[in-house]
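predicted coordinates and the sequence they were generated for:
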Amino acid sequence: MGGPESIPALEAAYSHEEARVKKEVMKSLVKIGTPRAAEFLIEKLREEDPSLMAQAIISLGMLKDPASIEPLAEIASKRENFSDLMEAQKESVKALGIIGDGRAVPHLAKILFRKVWFGKKANDELRLLAALSLGMIGTPEALAAVEEASSRAAGELQTACKRVLDGRERTT
């Protein structure tokens, strides 16, 4: 695959019926890395097929385009506990950390401090991933949120927060 000039051909190839082909198109767009590639991938966040939606999320994380922060944060912050959506939420939280932009901090902090009555185990997983993603972003605001969560949390979340903070102290 070439540069930006190959985007129209890739967009056309995406109309193929097989999910495998569509996933390869998304992976190829990451290598091209233009704003148009990011726009195309953001559109694919609305895919019905959970595996295609997940690939779009992963691809956007790898692309590290700040334009994807809000759409990814929207998916990560949804309050529904359907298993298909939960995987998309987890991937979105991870992608926000990989992108590493401070604009994701308020969204990840909300997830980090979110309490629920139902779906507690799934929410705890998301909270743990949010702590790790905030650590990847590493801004003072991100680390302050992790520190606050560490003082309030218990169990796995507290351990993850402490690990994030310990890792930051060694690298600074």
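Now that the structure is in, tell me what you want to look at. Numbers count the residues shown, from 1 in each chain.

only C-alpha atoms from now on, for both contacts and neighbour counts.
Fine.

what about Lys44, neighbour count?
18 (other Cα atoms under 10 Å).

and it, helix, strand or coil?
Classification of Lys44 by DSSP: H, G, I helix; E, B strand; the rest coil places it in helix.

over to Lys115?
Criterion first, three-state DSSP; result for Lys115: coil.

OK, contacts around the closest residue to it other than its chain neighbours?
Closest residue to Lys115 apart from its sequence neighbours, by Cα to Cα, 6 or more residues apart in numbering: Asn123 at 7.6 Å. For Asn123, the contact set (Cα atoms under 8 Å, 6 or more residues apart in numbering) comprises 114-116.

again with Ala154
With Cα under 8 Å, 6+ apart, Ala154 has no contacts at all.

now do it against Leu165, distance only.
From Ala154 across to Leu165, the span is 15 Å (Cα to Cα, to the nearest Å).

over to Ser77?
With distances taken as Cα to Cα, Ser77 is found 24 Å from Leu165.

where's Ser150, which helix or strand?
For Ser150, the enclosing helix or strand under DSSP states H and E is helix 140-152.

mind giving me the packing neighbours of that helix?
helix 105-112, helix 120-137, helix 155-171 (3 or more Cα pairs under 8 Å, 6 or more residues apart in numbering; DSSP states H and E).

and the second one, how far out from the chain's middle?
Same thing as helix 120-137. 11 Å (Cα atoms, centre = their mean, to the nearest Å).

mind listing what's buried along that helix?
122-124, 126-137 (16 or more other Cα atoms under 10 Å).

tell me the angle that helix makes with helix 140-152.
Put simply, helix 120-137 runs at 140 degrees to helix 140-152, going by axes from the mean of the first three to the mean of the last three Cα atoms, to 10 degrees.

one more to weigh against that first structure:
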Amino acid sequence: MSTATIAERLQDADAAVRRLAVIDLPYSDEDDIVPLLLPCLNDGDASVRSEAVRALEGQESADAVQALAAMLLDPDAAVRKAAGEVLGELKESESAAPLLPLLTADVPAEARALAFRAVRALRSPGAFAPAMQSLRDPDAAVRREAVGVLGYLKDEAAIGELAEVAANDPDAEVRRIAIGALGYASSVSVLPALTRGLADAQWMVRDESAQTLGKLRLALAIPDLVRAMQDDYWQVRVKAARSLGLLKAEAGLPALVASLAHPISNLRKEAAIALGEIGDTRAIAPLEGALADPDPDVRKLARLALTAIGLAQKARAGEGA
């Protein structure tokens, strides 16, 4: 379709015609559609603006990103949502620059949250200070996205604040994200926040805590992880089992063996894996029993665990020779 024809339709008095012209523009013979799309972002019809925003997906020129950033302040909610989605697909680190001014406290909460989300994967150092300042923002959505940014930046300077948020934020999702963000910590100082998370009222927070403790290989958390194997939610038990395996925690042996008989096959699978990682010969008989499990994946993992235990025993025997 010729660019000239589409350009003419973009000026039509009928908003429906202009909207369809915007949709057609990416399929035209025009190599650079940005100059034609940018004026459409100021169209009086919200549906035209929304389509213009979507048509700019993948365009990371300075002009395009600057214009998309401004659309986070559009009066129409659908346009703002579309802008947030398109900006969330940005890949180039330089694209963060137009978004940084939107991270300040005088910008509406919705726009700030969307801007933080867009900046997150770009790992812009310039987002660090605004994210830290937003950890106490009244709006939970802003706090969630700010914590996500800090998790991506992996700056040790944020660990103390993230631990505080993980332990005390009133929003469960903020606590969960903060606990996940602590997965890059290099200090045991985060242990109190993570073990507190294992006792959180919300199971998703407990789930994240159990997983993060394994990632950090915090052996001091083994007693808490063993207790987590009795959690009311099997999802939490799965993560606790995974972490006990990563920690090679012999203290978790009884709970893991008991989990081989749990009605949820995912937990039986994770228990088999963990028992293989721990490598204790006391798990051999229970794992041999799991070879008759109705789930073929459990049977396979039990066989692999038995092999792992055998290899671990040979290695230990070789070390003692």
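Yep, it's here. Just so you know, these numbers come straight off a predicted model, no measurement behind them.

TM-score of the superposition?
After superposition, the two chains reach a TM-score (TM-score structural alignment, normalised by the length of the first structure) of 0.72; 155 aligned residues with a Cα RMSD of 2.9 Å.

distance to Pro71 of the first structure added to the helices and strands packed on helix 140-152 of the first structure, as TSV?
Output for those, formatted as TSV (distance: least, Cα to Cα, whole Å):
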stretch	distance to Pro71 of the first structure
helix 105-112	11
helix 120-137	16
helix 155-171	26
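
nearest to Ser83 of the first structure among the ones you listed would be which one?
helix 120-137 (9.1 Å; Cα to Cα).

run the angle between the closest one and helix 105-112 for me.
Using the same axes, to 10 degrees, helix 120-137 of the first structure lies at 150 degrees relative to helix 105-112.

circling back to that earlier point, among the helices and strands packed on helix 140-152 of the first structure, which is nearest Leu10 of the first structure?
Of all those, helix 120-137 sits nearest to Leu10 of the first structure, with 30.8 Å by Cα to Cα.

quick one: what's aligned to Leu63 of the first structure in the second structure?
Superposed on the second structure with TM-score structural alignment, Leu63 of the first structure falls opposite Leu216.

okay, now the closest residue to its match other than its chain neighbours: neighbour count?
In this structure, Leu216 of the second structure finds its nearest non-sequential neighbour in Gly183, 6.3 Å apart by Cα to Cα, 6+ apart. For Gly183 of the second structure, the number of neighbouring residues by other Cα under 10 Å comes to 20.

for Gly183 of the second structure, what are its contacts?
212-213, 215-216.

secondary structure class of it, three-state.
Assignment for Gly183 of the second structure (three-state DSSP): helix.

gap between it and Ala52 of the second structure?
Taking Cα to Cα, one finds Gly183 of the second structure at 39 Å from Ala52 of the second structure.

with Arg117 of the second structure instead?
Applying Cα to Cα, the value for Arg117 of the second structure to Ala52 of the second structure is 21 Å.

also Ala228 of the second structure?
Remark: distance between Ala228 of the second structure and Ala52 of the second structure (Cα to Cα) = 50 Å.

who has more neighbours out of those two?
Ala52 (30 against 25).

now which residue in the first structure aligns to Gly245 of the second structure?
For Gly245 of the second structure, the aligned position in the first structure is Gly97, judged by TM-score structural alignment.

could you find the closest non-adjacent residue to its match?
Ser133 (3.9 Å).

which residue in the second structure aligns with the one you found?
Per TM-score structural alignment, Ser133 of the first structure is aligned with Ala274.

correct me if wrong: that match contacts Val238.
No. The pair Ala274 of the second structure / Val238 is not scored as a contact, 10.1 Å apart, by Cα atoms under 8 Å.

what do the two both touch?
With the criterion set as Cα under 8 Å, 6+ apart, the contacts of Ala274 of the second structure and Val238 do not overlap.

count the residues that sit near Lys22 of the first structure.
Neighbours of Lys22 of the first structure using other Cα under 10 Å come to 20.

I'd assumed Ala12 was in contact with it.
No. Using Cα under 8 Å, Lys22 of the first structure is not in contact with Ala12, being 10.1 Å away.

show the end-to-end separation of stretch 5-24 of the second structure, please.
For stretch 5-24 of the second structure, the separation between the terminal residues is 10 Å (Cα to Cα).

okay, and it goes to which residues in the first structure?
Going by TM-score structural alignment, stretch 5-24 of the second structure sits over no part of the first structure.

try stretch 109-128 of the second structure
Using TM-score structural alignment, stretch 109-128 of the second structure lines up with nothing in the first structure.

which elements pack onto the helix or strand harbouring Pro130 of the second structure?
Per DSSP H and E, Pro130 of the second structure falls inside helix 128-133. Using 3+ Cα pairs under 8 Å, 6+ apart as the contact test, the elements touching helix 128-133 of the second structure are helix 140-153.

give the buried residues for the helix it packs on.
Neighbour-count burial for helix 140-153 of the second structure flags 140-153 (criterion: 16+ other Cα under 10 Å).
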